[in-house]
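K.L.:
below is the sequence, then the predicted model.
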Amino acid sequence: MAKKVVRYHLVRHKWPDEIEAEKKIKKRRILTVAACIVFFIGGFLSNNVWSKSTSATSDEDFKKFFDIYQTMSTNFYFGKDKDDLKDTLISGAINGMVDAGGDPHTMYLEPTQSKSFTSSMEGSFVGIGVSYFEQSKGVFIISKVYKDSPAQEAGLMSGDQIYAIKGKPVKDLTIDEVADMIKGDTGSKIEIEIVRENKHIKKTVERRKVNDSVLSSVNGEVGILEIDSYAETTGEEVKAHLEDLKKAGCKRLVIDMRDNSGGYLTAVQDVASYLMGPDKLIFKEDDKNGKVTDYKTKDVEQYTFDKLVVLVNDGTASAAEVLTAALKQQMNATVVGVKTYGKGTVQIPVTFSDGSMFKYTVGEWITPNGDKINEVGIEPDVEVKLDPALTLGAPKLDEDEVYKPDSVSLAAKSVQTYLKFLGYPVDRTDEYFSIASGEALKQYQKKMGMEANGNIDSKVITSLLSSISQEWNAHLDQYDTQMKKAVEIANG
């Protein structure tokens, strides 16, 4: 079975929130409508034509807005303390208007955010083949290393901390600046210094094209198909992997969509078509006027299996939930894991000439059986939970934030849970950091070559996350109880 990375559920990471610095935006934006505007299913994109509609808003309303804007930009006392006051006011007005709708999935994305999002949905990229997140300020942790990627070949692993790139420490960089340093031309090499369990290691990695949305492996007669997202190339990638699994003699299939937060509707239709056959209902879309549109599979080659099992968790959302429900209700697939996220709304994107984007909700999707899953999710047929250490959030601590034994904090819950998973003698796993747990932490710190003071800080949490990843990867068959159950059901 192919190894996976530990899945950190620190918070529900919405990529726009990764960007801390405010970006300049132009005061005036000219709406750009492409020949084929794409629309989002559950927060992502699919091909469909979008027609611009206008609403009559009185000149008086706009006059009030511009009067306030003009007054703020010329007479506001604290304006003298603001860089680029006019751009800041416009950005604030746009976000305020968007937020006033009360819909978390209707949002305005500034140019850098829009570019990052669009790039993430292309399905392939030139890089080294890792995903990472900012665990605390300036501390970047690799959360996933893609199979057959340059990063995997170089020996990078999930849980590694990116410490320096090309000899430059990254502690003062933003997550986008780190990405810019990692990117480069195909064939070029980059030196990355990582920290693994408190040890510094340097790796030289060659950049090349990486496909990041689909992986597969074989377990006896069971094929394992892992779909991370529904990107532009996912449909054709899934077809290629299904061909390989069939050639390998796989009669049953496990589709792993844990932490798959969505993708292109066209990709979902392609994947569903390969598994369900032609003219099968995938989902329905209900718009604001009550019009319901059916979306069905295409007439393409179908890959049949004796048993289908779908693996999900609380990070399985939107388009991934579409396929989960369709396979469950139309193909009698067994769903294993924990309840899905529950993202069942449809968004349309509008792109502006400066590269920014506005996406807004236009409808809600419904399962083939008529169920709405928005803010509800999909319950598994067989519930299987991973060890709490593998799903519990790691708090972000400031560099000078420290918790000593006999104190109460969210960090204590995480650290004590991590220590228990690693076999250290903690006496509790709640928010109270006990004296006994402090002694257990000292044992861990001593083993890692750290100062054995028994205190919780950001370095301790980073090291523990690395240790958990090492343990997970070394004993995957033992700890991935969800996959184990899915394969068992497939074989049954």
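P.N.:
Perfect, thanks for sending it.

K.L.:
from here on, just use CA atoms for contacts and neighbour counts.
P.N.:
OK.

K.L.:
off-centre distance for stretch 149-164?
P.N.:
Distance of stretch 149-164 from the chain centroid (Cα atoms, centre = their mean, to the nearest Å) equals 18 Å.

K.L.:
for that stretch, which residues meet the burial criterion?
P.N.:
149-152, 156-164 (16 or more other Cα atoms under 10 Å).

K.L.:
looking at those residues, spot the one nearest Lys413.
P.N.:
For those, the minimum distance to Lys413 (Cα to Cα) is 19.4 Å, reached by Gly159.

K.L.:
three-state assignment of the closest residue to Lys288 other than its chain neighbours?
P.N.:
Using Cα to Cα, 6 or more residues apart in numbering and skipping residues adjacent in sequence, the residue nearest Lys288 is Gly363, 6.1 Å away. Recorded secondary structure, Gly363: strand (DSSP: H, G, I helix; E, B strand; the rest coil).

K.L.:
structure B:
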Amino acid sequence: MNTFFNKRVLGAVCLFTFLFLLCFSGDSQVSALDRGTYKQLKVFSEVLDIVDKNYVEAVDSKKLIQGAINGMMKVLDPHSAFMTEEMYRELEVETKGSFGGIGIEITVLKDVLTVVSPIEDTPAFLAGVKAGDQIIKIDGQPTKDITIMEAVTKLRGPKDSKVTITIMRESLPKPKDIVITRAIIQIKSIKSRMLEDSIGYVRISSFQERTADDLKRALQELRGKQTSPLRGLVLDMRNNPGGLLTQSIEVSDAFLRAGTIVSTKGRIKSVESRAVAKDDGNEVNCPIVVLVNEGTASAAEIVSGALQDNGRALILGTQTFGKGSVQTVIPLEEGAALKLTTAKYYTPGGRSIQAEGITPDITVKYIKPAEENGEGNNAVRERDLKGHIKGVDNETKKPLELQKRVFDDVSQDNQLKAAVDILKSWDVFQGSRKI
């Protein structure tokens, strides 16, 4: 028997139990639950002891405990996860917008690793990876039962190294291997240009540390190119998987003079908050049309909901993803961390985004150009994820179509063309709307 192992494990379990009871000892309603939990922890320590004494091979206590924690997270929702020290470092790198990898947003759908969206101009995007692709192998190893954080670790790596993903797609007769050369993914979250008739276009592909500052610079450049004020602005957030909450608030504030941007509500008071717009005199004053689709998630949905509920923009496209939960990252000992869902986002009008998404003011389904015909529809939304947190019962949403790609050519992008047409006739359009 490994005495050191037993003392360390049982000591850790007892310490956890003590801290757990200490945190909630003042709440009589929780005390009964604590007693039940304590009994289960005794079972847990007993199982560890039995495994240590009887398993056919020597066991690694760290792996056993991490496996138990991973199992605990798996019974929650798809976005809660235990992160090893390496995984935690990867998360910190990702929020800075520069990392070695292939450039995709992934989730687990019905126990299968699935692509939510490839990030524009990255190796995965250029290799032809599509939203909805199912990744069944990474470098020949099956992805069954893999966690999102484990997959991220396998997919990322040094610049110029290669990784092979095996995908399944509705339009493909059999699985397909795609060899991708990793690169330093430096996400340029803002792209902008002038369209016709003094109408500006800003594309936000994700919400990173510099997104709000980059947006302000892009808006200044657009204004500088015009001798007259902007007639309108298209804010394109299609296939934007989200990112930092703080950046979504700052981006929303760039278009609002007053009003609530977003609020969060959870089981405990400490996670509740409300962000309010501030009038700094630099807000964009022209009419705005926001483009969204099923790949619009999280922080991008917060911006869409804030502009919609404050009557600041018209939302055009298809139903968004519906990722409206708040994850708090809690550092642990030895460099590990826990990413735990602690609250839900609510729009200024009190709507829950979770599993529902944002309903466009005008639904315009994406029409694929001839070169994209034949591709399957693999749309993925939050409500499809195993163990997703249910949202508040908002209105029933309509069936969805997946936009596969954003086109620079307005004539090739029917949703962008519709947005431009609305802005060109904004006064007439506003006069005909039902108030």
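P.N.:
In hand now; what should we look at? Treat the numbers as computed from the prediction; the structure is a model and nothing was measured.

K.L.:
TM-score of the superposition?
P.N.:
TM-score of the superposed chains, computed with TM-score structural alignment, normalised by the length of the second structure, equals 0.63; 338 aligned residues with a Cα RMSD of 4.6 Å.

K.L.:
picking up where we left off before, next, find the distance separating the residue nearest to Lys288 of the first structure from Tyr295 of the first structure.
P.N.:
Distance from Gly363 of the first structure to Tyr295 of the first structure, counting by Cα to Cα, to the nearest Å: 14 Å.

K.L.:
intersection of neighbour lists for the two?
P.N.:
Residues within reach of Gly363 of the first structure and of Tyr295 at once, by Cα atoms under 8 Å, 6 or more residues apart in numbering, are Glu285.

K.L.:
picking that back up, contact partners for the aligned partner of the residue nearest to Lys288 of the first structure in the second structure?
P.N.:
Alignment of Gly363 of the first structure against the second structure is given by TM-score structural alignment, with Ala343 as its counterpart. Shown in contact with Ala343 of the second structure (Cα under 8 Å, 6+ apart): 264-267, 271-272, 325-327.

K.L.:
distance of Ala343 of the second structure relative to Gln141 of the second structure?
P.N.:
35 Å.

K.L.:
and the helix or strand that contains Leu22 of the second structure, what other elements does it pack with?
P.N.:
When elements are defined using DSSP states H and E, Leu22 of the second structure is found to belong to helix 3-24. If contacts are counted by 3 or more Cα pairs under 8 Å, 6 or more residues apart in numbering; DSSP states H and E, helix 3-24 of the second structure sits against helix 28-54.

K.L.:
try 10 Å this time
P.N.:
Under the contact definition 3 or more Cα pairs under 10 Å, 6 or more residues apart in numbering; DSSP states H and E, helix 3-24 of the second structure sits against helix 28-54, helix 61-74.

K.L.:
list of residues touching the helix or strand just after the shortest one?
P.N.:
Looking back up the chat, that one is helix 61-74 of the second structure. As assigned by DSSP H and E, the chain's next helix or strand after helix 61-74 of the second structure is strand 81-83. Strand 81-83 of the second structure has contacts (Cα atoms under 10 Å, 6 or more residues apart in numbering) with 66-67, 69-74, 88-91, 147-150, 327, 329-332, 335-341.

K.L.:
what subset of those is buried?
P.N.:
Of the contacts of strand 81-83 of the second structure, these count as buried by 16+ other Cα under 10 Å: 70, 73-74, 88, 90, 147-149, 327, 329, 336-341.

K.L.:
so which of those residues are in strands?
P.N.:
327, 329, 337-341 (DSSP state E).

K.L.:
I'd like to know how far Val51 of the second structure sits from Val93 of the second structure.
P.N.:
On the measure of Cα to Cα, Val51 of the second structure and Val93 of the second structure end up 37 Å apart.

K.L.:
which of the two has more residues huddled nearby?
P.N.:
Val51 (16 against 13; other Cα atoms under 10 Å).

K.L.:
what residue of the first structure matches up with the more buried one?
P.N.:
Per TM-score structural alignment, Val51 of the second structure is aligned with Met72.

K.L.:
could you find the closest non-adjacent residue to its match?
P.N.:
Closest to Met72 of the first structure by Cα to Cα, 6+ apart is Gly79, at 7.5 Å.

K.L.:
now swap in Tyr345 of the second structure and tell me
P.N.:
Thr264 (4.7 Å).

K.L.:
of the buried ones among the contacts of strand 81-83 of the second structure, closest to Phe407 of the second structure?
P.N.:
Taking Cα to Cα as the measure, Phe407 of the second structure sits nearest to Ile148 out of those, at 29.5 Å.

K.L.:
to what extent is the residue lying closest to that closest one once chain neighbours are set aside buried, counted in neighbours?
P.N.:
Nearest residue to Ile148 of the second structure in three dimensions, chain neighbours excluded: Thr107, at 6.2 Å (Cα to Cα, 6+ apart). The local packing of Thr107 of the second structure (other Cα under 10 Å) involves 24 other residues.

K.L.:
how near is Thr107 of the second structure to Val115 of the second structure?
P.N.:
6 Å.

K.L.:
got it, and Arg238 of the second structure?
P.N.:
Distance from Arg238 of the second structure to Val115 of the second structure, by Cα to Cα: 15 Å.
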